[in-house]
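Trainee: Structure here, sequence nowhere to be found:
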């Protein structure tokens, strides 16, 4: 089966990333730190899965840094916290990655992942599709497909996490033009690493993309707007002390009493 991501090309793209391009990685790491501060728990054996160790090790200096390869270098049951740091969108098997993180947790350990979601680069996708259809009548894979929050949240349940939760944090970044956006994506280490990526593209194509982008998605001061959606996934390794849903019929009071209303019985079917 053909894999979505070419890992060798992804490594080369990341090797060309720059410190200036790490602002979204840094923002994600700081947001994860803030969210962990809201959890009433002290973690003593954390691990971070990431393709950008310099960024995440600065924010989590006591964590074990693990490359985001297909098989994660995580010891089963060794950690009370596993963070997947803004690289899960490139995984060929995201469910497998989350399952491996789950296995690495001790009972009642916490998983917190962040990844780019489906609204990321929505403007660029739309403009590229319009230009390519107009020029060739078809579409080529140019921007990585990314999951929607409902589907991504379901991955936590499939992986066996208790109390799963998912939420979205979109942000808008403005650029001088589409060429500046594409330059920034390379600086982020987020270039096209898909296995079935488009081949050679003439510069006239990108010039047309830039012109259409400026017309369709303008921002203040003659700039353009680009959306980056971060989706956060959280769940706990099951443990007997955790909250569990009540069994059907086990409520101590009627719903009508709780709402302060009268209960009306429906007639039975004849």
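Mentor: On my side now, so go ahead. In this text the structure is predicted, and so the values were computed from the model without any measurement.

Trainee: from here on, contacts and neighbour counts on C-alpha atoms
Mentor: Noted.

Trainee: Does residue 13 touch residue 194 like I think?
Mentor: No: if you go by Cα atoms under 8 Å, residue 13 and residue 194 don't touch, sitting 11.3 Å apart.

Trainee: Next, residue 215: secondary structure please.
Mentor: Look at residue 215: counting by DSSP: H, G, I helix; E, B strand; the rest coil, its state is helix.

Trainee: Helices along the stretch 101-250 of the chain, start to end?
Mentor: According to DSSP state H, counting those that start in this stretch, the stretch 101-250 of the chain carries its helices in the segments 122-136, 149-158, 178-188, 203-216.

Trainee: and residue 42, which of the ones you listed is closest to it?
Mentor: Ranking the helices of the stretch 101-250 of the chain by proximity to residue 42 (Cα to Cα) places helix 149-158 first, at 22.5 Å.

Trainee: which of the residues in that closest one are buried?
Mentor: The neighbour-count criterion (16 or more other Cα atoms under 10 Å) identifies 149, 152-153, 155-156 as the buried residues of helix 149-158.

Trainee: Second structure for comparison follows:
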């Protein structure tokens, strides 16, 4: 499967990085990077070597300290972006930067204790292959933590452009890149061999004066469409029609328009014998049919455990004899 033009995406991101005001478009990626770093700190462990895959402008890396990771490798496919990427504010973290394509891993097997990726994997053509490479690069009991755009991202923009193009031109083309669905992400992680999966979603709505400001910000982020079947030109009349449709269907009372960004967060672990294992089938002692009275079941189980424990505690005799 070859959906995205990786060279076009690299060029788009480098153009965004060469802007003098590139930093003002980082608001969304900085927010997601902050939330992803919180998930790193939620793991009660200090990682020796970590990888920030598709680091962008250091949206995750800048939040990391030596309490999280001792040594960090920051990599990105764009040299211009990597040059301006923020290193960890904690200077005691050993950090190095490498130009690396997410689709081609140059790392040796079992090189990292943690691999992080924030909002870069949605441009990868072969997610199954990339996940398998991440798995190989992790040491046993290593963790993969990532965030990527989900399928509901920019549904308002997608629908408005399609309706506007149908109205003005009698048909429509793809103007918003396809995104992964949450059910597919879980299946791909399982296929790559990850265990103890945690996958959840979040939605962020950002309001803009009109559709034109939204599209300008997407270009400033380097997130404009890079699919092979993208249409390279939009007619002026189509743009104005789509903008009017956007405001009519989704507009707020104050005249602004909302843009939805669905974020999929995922955590997967490389298998290791030290990890907890699920119980065998049939060993459970609580049936799902009793879920409606869970409080009662837990109370009865607790009382039975207390009684059993009380019987096992030896009680000394008053006459100095042996315990009974």
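Mentor: Nice, I can see it. Everything numeric here is computed off the predicted structure, so don't read it as measured data.

Trainee: TM-score for this pair?
Mentor: Here the TM-score for the pair of chains, by TM-score structural alignment, normalised by the length of structure 1, is 0.89; 259 aligned residues with a Cα RMSD of 2.0 Å.

Trainee: ok, residue 222 of structure 1 - contacts?
Mentor: residue 176 (Cα atoms under 8 Å, 6 or more residues apart in numbering).

Trainee: Please tell me which residues of structure 1 stretch 181-200 of structure 2 aligns onto.
Mentor: Using TM-score structural alignment, stretch 181-200 of structure 2 lines up with residues 148-167 of structure 1.

Trainee: outside of that stretch, which residues touch it?
Mentor: With Cα under 8 Å, 6+ apart as the test, stretch 148-167 of structure 1 has contacts from 95, 98-99, 102, 117-119, 168, 231-238.

Trainee: picking that back up, same list (the helices of the stretch 101-250 of structure 1) but as a markdown table, adding distance to residue 84 of structure 1.
Mentor: Shown next, in a markdown table, are the helices of the stretch 101-250 of structure 1 (distance: least, Cα to Cα, whole Å):
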| stretch | distance to residue 84 of structure 1 |
| --- | --- |
| helix 122-136 | 23 |
| helix 149-158 | 13 |
| helix 178-188 | 17 |
| helix 203-216 | 32 |
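
Trainee: Of those, which is nearest residue 47 of structure 1?
Mentor: Of all these, helix 149-158 sits nearest to residue 47 of structure 1, with 18.1 Å by Cα to Cα.

Trainee: Just give me the match in structure 1 for residue 154 of structure 2.
Mentor: Superposed on structure 1 with TM-score structural alignment, residue 154 of structure 2 falls opposite residue 121.

Trainee: Against residue 190 of structure 1, how distant is its match?
Mentor: 11 Å (Cα to Cα, to the nearest Å).

Trainee: can you check residue 175 of structure 1 too?
Mentor: Where residue 190 of structure 1 is concerned, residue 175 of structure 1 sits at a distance of 16 Å (Cα to Cα).

Trainee: again, but for residue 173 of structure 1
Mentor: From residue 173 of structure 1 over to residue 190 of structure 1 the distance is 15 Å, taken as Cα to Cα.

Trainee: And those two? Which one has more around it.
Mentor: Here residue 173 of structure 1 and residue 190 are compared on neighbour count by other Cα atoms under 10 Å; more neighbours surround residue 190, at 19 against 12.

Trainee: Show me what the more buried one aligns to in structure 2.
Mentor: Residue 190 of structure 1 maps onto residue 223 in structure 2, by TM-score structural alignment.

Trainee: do residue 248 of structure 1 as well
Mentor: Residue 248 of structure 1 maps onto residue 281 in structure 2, by TM-score structural alignment.

Trainee: Could you do residue 204 of structure 1 as well?
Mentor: Matched to structure 2 by TM-score structural alignment, residue 204 of structure 1 sits across from residue 237.

Trainee: next one: residue 137 of structure 1
Mentor: Taking TM-score structural alignment, residue 137 of structure 1 has residue 170 as its aligned residue in structure 2.

Trainee: For its match, grab the count of nearby residues.
Mentor: Residues lying near residue 170 of structure 2 (other Cα under 10 Å) number 9.

Trainee: Residue 238 of structure 2 versus that one, what's the distance?
Mentor: Residue 170 of structure 2 sits 11 Å away from residue 238 of structure 2, going by Cα to Cα.

Trainee: so how far is whichever helix in structure 2 runs longest from its chain's centroid?
Mentor: What stands out as the longest helix in structure 2, according to DSSP state H, is helix 294-312. Chain-centre distance of helix 294-312 of structure 2: 42 Å, with Cα atoms, centre = their mean, to the nearest Å.

Trainee: Stretch 161-168 of structure 2 now?
Mentor: 32 Å.

Trainee: Tell me the buried residues in that stretch?
Mentor: Neighbour counts over stretch 161-168 of structure 2 (16+ other Cα under 10 Å) mark 161-166 as buried.

Trainee: what's in contact with that stretch?
Mentor: Residues from elsewhere that reach stretch 161-168 of structure 2 (Cα under 8 Å, 6+ apart): 171-173, 175, 237-239, 241-243, 245.
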